[in-house]
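Novice: Here is the input, now give the coordinates:
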Amino acid sequence: MAKEIDPHASMAALFGSRVRRLRIAAGLTQAELGEKAYVVGSRITQIERASGARPTLELARALDEALGADDLLVDLWPYVYREAFPDWSRAFIAHSERAVSIREYAAHVVPGLLQTEEYARAVLSLDVMLSGEEQLEERVAARLGRQDRLRSPDRPELWVVLDEAVLRRPVGGWAVMRGQLAGLLDAAAEPHITVQVLPFDEGGHGAMGGSLTVLTLPDGTDVAYTEGADYGQLIEEPTEVERYADIYDRLRAAALPPLMSLDMIRSVLEGNRGASVPSRSQRRRLAHKQLQQSSGWQLRRGGRRLPRPRPRP
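Specialist: Purely as a prediction, here's the structure:
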């Protein structure tokens, strides 16, 4: 009899152990389960032994249905998928899923939390390490799944600063890009999401090496994450995090005010690729005007809107 794998060894091992127990309880052989899940029996053997390729989300759903697991395997799948990422990436994803505030500067592409399905597929398909269509769809599903938190009761405040290059680069072609720009406008209409654009004429800045994210966790502590084309770094040391938070605050201050940013996104969407950017003095005047008009709200550093206290009668 084959030795049962230790379910504590990894998330893939835990997933395989659960599949094996459910299969035995259902009185099925590996071949029979494979037939029900539309895969060969040897694939079930790989899953139960945590060997070979990790199961896709589609396969996890098929196994869940075949075994009557009541979404147990589907719920485990994101952890199995995430295990393929480096330690620092997994830690960042885990922090993101419980952050109360997410402040992000995007240098090259729209952040994953705001990507449309077509745009996400176009971005993820550029990975030279991609093994095939199945892995691409798996990654797209995982990325879109993480967006669910923006619609949940414990949704975080999301403040995104987009480099102007993000708007100008037609990832996936202009049809895909137009859908993405429209998606940004829709997202920015939500009260917990703010989008700004950092125009080219602002010149150099402290985050030019790549994208930057600052997360505020439920206990009030912050962590930072920087990412380039082929690297990522999670920063947790308080002094270093404070330095990156300051860099982000400068980017946010230099970016176009939110309403002007949306006007620029709308202009690019409408096909005006050469849309002019207002001068800095015009921006300052408009920003001052918007602040005067935005009665009833004030901003704190983390981007969360807090109601101003009303004067007592």
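Novice: Only C-alpha atoms from now on, for both contacts and neighbour counts.
Specialist: OK.
Novice: If you count contacts, what does the longest helix along the chain end up packed against?
Specialist: Longest helix in the chain by number of residues (criterion: DSSP state H): helix 238-254. On a contact count with 3 or more C-alpha pairs under 8 Å, 6 or more residues apart in numbering; DSSP states H and E, helix 238-254 meets strand 101-106, strand 193-198, strand 211-216, strand 222-227.
Novice: what would those strands look like in a markdown table with distance to Leu234 and mean neighbour count?
Specialist: Shown next, in a markdown table, are those (distance: least, C-alpha to C-alpha, whole Å; neighbours: other C-alpha atoms under 10 Å):
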| stretch | distance to Leu234 | mean neighbour count |
| --- | --- | --- |
| strand 101-106 | 14 | 24 |
| strand 193-198 | 23 | 24 |
| strand 211-216 | 10 | 24 |
| strand 222-227 | 5 | 21 |
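Novice: One more, so I can put them side by side:
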Amino acid sequence: MGYRKNTTCWLLGAVMPNIRKLDPTTSPMHHLGAELRRYREAAGLTQDQLGGKVYCTGSLIGQYETARKIPTQRFTMQLDDTLGTGGALLRLLEMALCFRVPLQDQQYADLEAEATQAYFFEPGVVNGLLQTKDYVRAVVGVLDKENVDSRLAHRMDRQRVLLRTPPLLLWVILGEAALHQEVGGLEVMRTQLAHLLTFRDQDWVNIQVLPYAAGAHVGFQGAFTVFRFRNGPDLGFNEDYEAGYLTANPQDVTVRTLRYAHLQAAALSIHESADLIARVMEDRYGTQT
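Specialist: The predicted model follows:
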């Protein structure tokens, strides 16, 4: 079918939220949306009418048809049964889920905003949603000195997901190296670690530290994330040197979920982690404030 690499609307439709005509060659998920719309119209149903038959809103059907959301396998089976497609939509979904999708910064921010839960493993750096401004400035300016202020503003804007109602349920496992790697100088690190400690009593932000003493662990392949949504399948995300990639493949997401569970078991408890953060802040970066 020759899908192009430009998959900017594959998940949330952030670039073209009001798209009326899908190009099925844009991405596998666009192809699924286009086929869903074709089957619905062939059945003589409006989006609201189809939604009524499968117990959802017409608006949600529209989001699936425009590739703004990913339907679950169970829901796709309902659509197949209702529209009499012979399982065609489920086969398209299974094919689409096998693709790894590159994401740009804004698309990643949209993903965080859409998620209800996020589970991060960061072996060597403080997670972006927990970074202070000075820490962000030091990180984003390492390789690229241009547009630092705008990139800083974008990073800080992402943190609004922790202030919304209800907030994003956030779980972060940091490698102990993230506490010791001096980013931006002693004062920046002292302030950054103090900022981490402000979350110690917040139910929706949970921070664990994977200590050096844990030895060999399942996170040696690098940082990764698992996102969960109210009306959609879990998604996995990981980065390499060039880009970040999203996957909805159930097997890939299951592997990441299992790996995360092992890391949680190997990490210090939330309270022990806070104690370690406080010790490093005092011993390595000066007196606690």
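Novice: Superposed, how do the two chains score by TM?
Specialist: Comparison of the two superposed chains (TM-score structural alignment, normalised by the length of the second structure) gives a TM-score of 0.61, and 188 aligned residues with a C-alpha RMSD of 2.2 Å.
Novice: rewinding a little: possible to save the helices and strands packed on helix 238-254 of the first structure as a markdown table with distance to Arg178 of the first structure?
Specialist: Below are those laid out as a markdown table (distance: least, C-alpha to C-alpha, whole Å):
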| stretch | distance to Arg178 of the first structure |
| --- | --- |
| strand 101-106 | 18 |
| strand 193-198 | 16 |
| strand 211-216 | 22 |
| strand 222-227 | 25 |
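Novice: nearest to Tyr81 of the first structure, of those?
Specialist: Closest to Tyr81 of the first structure of those is strand 222-227 (C-alpha to C-alpha; 20.0 Å).
Novice: Name the nearest residue to the alignment partner in the second structure of Ala224 of the first structure, sequence neighbours excluded.
Specialist: Structural alignment (TM-score structural alignment) places Ala224 of the first structure against Gly236 in the second structure. Closest residue to Gly236 of the second structure apart from its sequence neighbours, by C-alpha to C-alpha, 6 or more residues apart in numbering: Val226 at 4.6 Å.
Novice: From Met29 of the second structure, how far out is the one you found?
Specialist: Look at Val226 of the second structure and Met29 of the second structure: by C-alpha to C-alpha, to the nearest Å, they are 20 Å apart.
Novice: now do Gly244 of the second structure
Specialist: Taking C-alpha to C-alpha, one finds Gly244 of the second structure at 18 Å from Met29 of the second structure.
Novice: Looking at these two, which has the bigger crowd around it?
Specialist: Ranked by neighbour count (other C-alpha atoms under 10 Å), Gly244 of the second structure and Met29 place Met29 first, with 29 against 17.
Novice: so which helix or strand takes in that one?
Specialist: helix 28-42 (DSSP states H and E).
Novice: Would you tell me what the next helix or strand after that helix is?
Specialist: Immediately after helix 28-42 of the second structure, counting by DSSP H and E, sits helix 47-53.
Novice: how about that next one, which residues of the first structure does it hit?
Specialist: Going by TM-score structural alignment: helix 47-53 of the second structure matches no residues.
Novice: which strands and helices sit next to the following helix or strand past that helix?
Specialist: Of the helices and strands lying after helix 47-53 of the second structure in sequence (DSSP H and E), the nearest is helix 58-65. Helix 58-65 of the second structure is packed against helix 28-42, helix 47-53, with contacts defined by 3+ C-alpha pairs under 8 Å, 6+ apart.
Novice: what's the burial count for Arg283 of the first structure?
Specialist: Neighbourhood size, Arg283 of the first structure [other C-alpha under 10 Å]: 17.
Novice: excluding its backbone neighbours, what's nearest it?
Specialist: Leu256 (6.8 Å).
Novice: Could you give the secondary structure assignment for that neighbour?
Specialist: Here Leu256 of the first structure is recorded as coil under DSSP: H, G, I helix; E, B strand; the rest coil.
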